[in-house]
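Enquirer: Need the 3D shape of this:
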Amino acid sequence: MADIVDTAVNAGSFNTLVAAVQAAGLVDTLKGEGPFTVFAPTDEAFSKLPSGTVDALLQDIPQLTKILTYYVVSGKVLAADVVNLDSAPTVEGSSLKIDASSGVKINDATVTTPDVEADNGVIHVIDTVLIPA
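Expert: As a prediction, this is how the structure comes out:
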């Protein structure tokens, strides 16, 4: 298997997320021992943002880092565990709201593919970019 970053690169649908992680200097962290749980928005999710949003974030590294760390939960939280939670604390410091009553929603995002395993954790694919308050 590969680590979280290489798993995301190999999937081919997280190019924007990987570029953001690289710009924020978080590659070494996410290649670290972990384990980490990452709620990862796809390129399609990023394309739903207003025009220029991604470029603006790439110029504001502190805000970009805050958003990216909002996708990361310490520990390996598999789908079987997620459905028993109503929230999860993020590395950013606030919590994600979890609703498993009809599929799994993380805040306003739907988990489209759960449990993409990596050497140092797990990725859950989401369809919407999450922005912390």
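Enquirer: CA only for contacts and neighbour counts going forward, please
Expert: OK.
Enquirer: contacting residues for residue 82?
Expert: Residue 82 sits next to 98, 100 when contact means Cα atoms under 8 Å, 6 or more residues apart in numbering.
Enquirer: And it, how close does it get to residue 12?
Expert: Residue 82 sits 25 Å away from residue 12, going by Cα to Cα, to the nearest Å.
Enquirer: To compare with the earlier structure, here is another sequence to fold:
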Amino acid sequence: MNTVTNIPNGKNLVDTAAANGSFRTFGKALDAAGMTETLRGTGPFTVFAPTDAAFEKLPAGKLESLFKPENKEELVSLLNYHVVSGRKTAADVGKWDAARTVNGQSAPIILKDDQLSIDGALITSADIGSSNGLLHGIDKVNIPTKQ
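Expert: So this is what the prediction gives:
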């Protein structure tokens, strides 16, 4: 896990993700879900953002289906499963058994051999600071069990 700086960069979470270059699909998903304004807001939020490579691992057609207007509620639920309230570093998260996500579901946290995961997704880049929270890059898209 690469730990990046926890220093706020003056950009909000959405702009920080966009500037990173590894979260283009995540940004498009936020747009499609109508969540960009929320994650540009005061926060603070901690976002476990799937990388573009993580989105590529979804079953064929799943991403396109999620982006359809009629599936917006499912997309919002999925994205909210990647967000927790507050500014939580990887060290903070590593002390938990589970993360209470904004969608209301708990996501299991496992710390093993210095590898931190949330619901099976490894945190590949941690503690990317922004003005309104922290972003952690993860290597898979987590799907909530209930929408």
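Enquirer: Once they're superposed, what TM-score comes out?
Expert: TM-score for the superposed chains, counting by TM-score structural alignment, normalised by the length of structure 1: 0.98, backed by 133 aligned residues with a Cα RMSD of 0.7 Å.
Enquirer: Mean per-residue distance, the strand ranked longest in structure 1 versus structure 2.
Expert: Longest strand in structure 1 by number of residues, with DSSP state E as the criterion: strand 109-118. Compared with structure 2 after the fit, strand 109-118 of structure 1 shows a mean deviation of 0.5 Å (mean Cα distance after the TM-score superposition for structure 1).
Enquirer: Alignment lookup: residue 12 of structure 1 to structure 2.
Expert: Under the alignment (TM-score structural alignment), residue 12 of structure 1 maps onto residue 21 of structure 2.
Enquirer: and its match, how many neighbours?
Expert: Counted with other Cα atoms under 10 Å, the neighbours of residue 21 of structure 2 add up to 11.
Enquirer: quick one: the helices in structure 2?
Expert: Shown for structure 2, the helices assigned by DSSP state H span residues 13-20, 24-33, 36-40, 52-56, 62-66, 72-80, 90-93.
Enquirer: quick one: the fifth one to chain centroid distance?
Expert: Read it as helix 62-66 of structure 2. 17 Å (Cα atoms, centre = their mean, to the nearest Å).
Enquirer: List the residues that contact residue 48 of structure 1.
Expert: residue 128.
Enquirer: at 10 Å instead, please
Expert: By Cα atoms under 10 Å, 6 or more residues apart in numbering, the contact set of residue 48 of structure 1 is 127, 128, 129.
Enquirer: Please name the nearest non-neighbouring residue to the counterpart of the second one in structure 2.
Expert: Spelled out, it's residue 128 of structure 1. Matched by TM-score structural alignment, residue 128 of structure 1 corresponds to residue 140 in structure 2. Once flanking residues are discounted, residue 140 of structure 2 sits nearest to residue 54: 4.3 Å by Cα to Cα, 6 or more residues apart in numbering.
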